[in-house]
Structure formats: structure tokens, C-alpha cells
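Peer 1: only geometry, no sequence info:
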């Protein structure tokens, strides 16, 4: 559960690539579950892409266009993974602060 003033960074961008945030104290609500599901898909896609990149890098016949395409896809996946990591890291930090406050 997040304090009312805490915002969750969502795993998608808004208009003009700006970050989207969710303000809720219901981690089981529709938008929270949707964000959790999208994060899981993004992480799974990044894992799949990592295998594809390894295959292309190991292919001596792969041309510059193949490598450029993989780097473009890898850049997008890395951006998504970092957004998930930042969001989850922030949520963990907030949870840790709440747990510390409860122990006092």
C-alpha cells in the first residue's frame, strides 16, 4: 500500500514520451494490476530479445542492418526494463520506509 502522496511510475509513456504516474492506495486495483501485467510482459520480451541478440551477434553472416535492428529493439527493451526497475525500486524504498516507521 502506498501513502496517498506517493505516485507509481507506470510502464508506459504519455503524450510526447512523458512519464505517466498512478496515484492510488489500492495495489490490487484495475490500473495497478494492468501496470503489473504490462511490466511482466515487458520483462519477458526483454528476456526473449536478449536471446535473439546473442544469436545475431554469434552469426558471422549478420549484416549491419541486422545488428542495427537488434540494437534499436534492444534500446527500447532496455528503456522499458529501466522504467520497471525504477518503479519497483521506488516502491521497495517506500515500503521499507513504511516498515521502518511501523517498527518505531
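Peer 2: Yep, that arrived. Everything quoted here is computed from the prediction, not taken from an experiment. Numbering: from 1, shown residues only.

Peer 1: Going by C-alpha atoms from here, please, whenever you check contacts or count neighbours.
Peer 2: Noted.

Peer 1: what's the closest non-adjacent residue to residue 22?
Peer 2: With sequence-adjacent residues excluded and distances taken as C-alpha to C-alpha, 6 or more residues apart in numbering, residue 22 is closest to residue 8, at 5.0 Å.

Peer 1: er, residue 4 actually
Peer 2: With sequence-adjacent residues excluded and distances taken as C-alpha to C-alpha, 6+ apart, residue 4 is closest to residue 25, at 6.2 Å.

Peer 1: quick one: secondary structure of the one you found?
Peer 2: Secondary structure for residue 25, judged by DSSP: H, G, I helix; E, B strand; the rest coil, is coil.

Peer 1: what does the longest strand belonging to the chain rub up against?
Peer 2: The longest strand of the chain (DSSP state E) is strand 8-13. Applying C-alpha atoms under 8 Å, 6 or more residues apart in numbering, the contact partners of strand 8-13 are 19-23, 35, 38-39, 80, 83-84, 86-87, 91.

Peer 1: Included below, for side-by-side comparison, is a second structure:
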């Protein structure tokens, strides 16, 4: 059994962990959430490229984009940390 950092926040923005063998229902839900978050991050990069290239983009549009990118980067960093922890844990088993 290992601890897994989940790809969502708990109460008051605190980290959520799962004690798991990697095969349970919550682990599968977390895998699905991670996949969705990564796909959305990829789509956001495409939108960002389009908006940055648009000389008519307003400050409000760019601020909105920047906030969504901050949220997405937070999610991607959490996923990377979680996966890194699991990889490091699997080397010691």
C-alpha cells in the first residue's frame, strides 16, 4: 500500500491523499480526472497560441487566459508530483 496524491483539492484547498494499492475505484477515478486535466491543459495551450497571436486580444481576454493557465499548471504540477512519488515508491518495493 502506498500514499497517492489525488488530482483534486480537499476542504479549504488542502491536499488529498489516498492509501491505495493502485487498483481501487478511487484510483481509477483519479486516473480519469488526471487524463481529463491533461487533455484540457493541451487544449488550453492551443487556445493560448491563438489568443496571443491575435493582435486584437483585449487585456481582459489575456487576464482570463492567464488565470486559466495558472489553474491548469497547478493541476499539471500536482499530477507530475503524484506520478513522481508513485515512480519513486515503486523503485523501493
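Peer 2: On my side now, so go ahead. Predicted model, so just to flag it, every value in this text is computed and none were measured.

Peer 1: Of the contacts of strand 8-13 of the first structure, select the buried ones using a ChimeraX command.
Peer 2: Selection of buried members from the contacts of strand 8-13 of the first structure for ChimeraX, criterion 16 or more other C-alpha atoms under 10 Å:
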select :21,35,38,39,80,83,84,87,91
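
Peer 1: what span of the second structure lines up against the longest strand of the first structure?
Peer 2: Strand 8-13 of the first structure lines up with residues 4-9 of the second structure when matched by TM-score structural alignment.

Peer 1: can you give me the strands for the first structure?
Peer 2: 8-13, 19-22.

Peer 1: counterpart of residue 76 of the first structure in the second structure?
Peer 2: If you follow residue 76 of the first structure across to the second structure using TM-score structural alignment, you land on residue 71.

Peer 1: hmm, which two among the contacts of strand 8-13 of the first structure are most spread apart?
Peer 2: Between any two of these, the greatest separation by C-alpha to C-alpha is 20.3 Å, found for 23 and 80.

Peer 1: Scan the first structure for its longest helix.
Peer 2: Using DSSP state H, we find that the single longest helix of the first structure is helix 64-103.

Peer 1: how far does it sit from the chain's center?
Peer 2: Relative to the mean C-alpha coordinate of its chain, helix 64-103 of the first structure is positioned 4 Å out (C-alpha atoms, centre = their mean, to the nearest Å).

Peer 1: Same check on stretch 29-37 of the first structure?
Peer 2: A distance of 13 Å separates the C-alpha centroid of stretch 29-37 of the first structure from that of its chain, computed with C-alpha atoms, centre = their mean.

Peer 1: check contacts around the most centrally placed residue in the first structure.
Peer 2: Residue closest to the average C-alpha location in the first structure (C-alpha atoms, centre = their mean): residue 84, at 2.3 Å. With contact taken as C-alpha under 8 Å, 6+ apart, residue 84 of the first structure is in contact with 10-11, 39.

Peer 1: how many neighbours does the equivalent of residue 57 of the first structure over in the second structure have?
Peer 2: Residue 57 of the first structure maps onto residue 52 in the second structure when the alignment is built from TM-score structural alignment. Other residues within reach of residue 52 of the second structure by the criterion other C-alpha atoms under 10 Å amount to 13.
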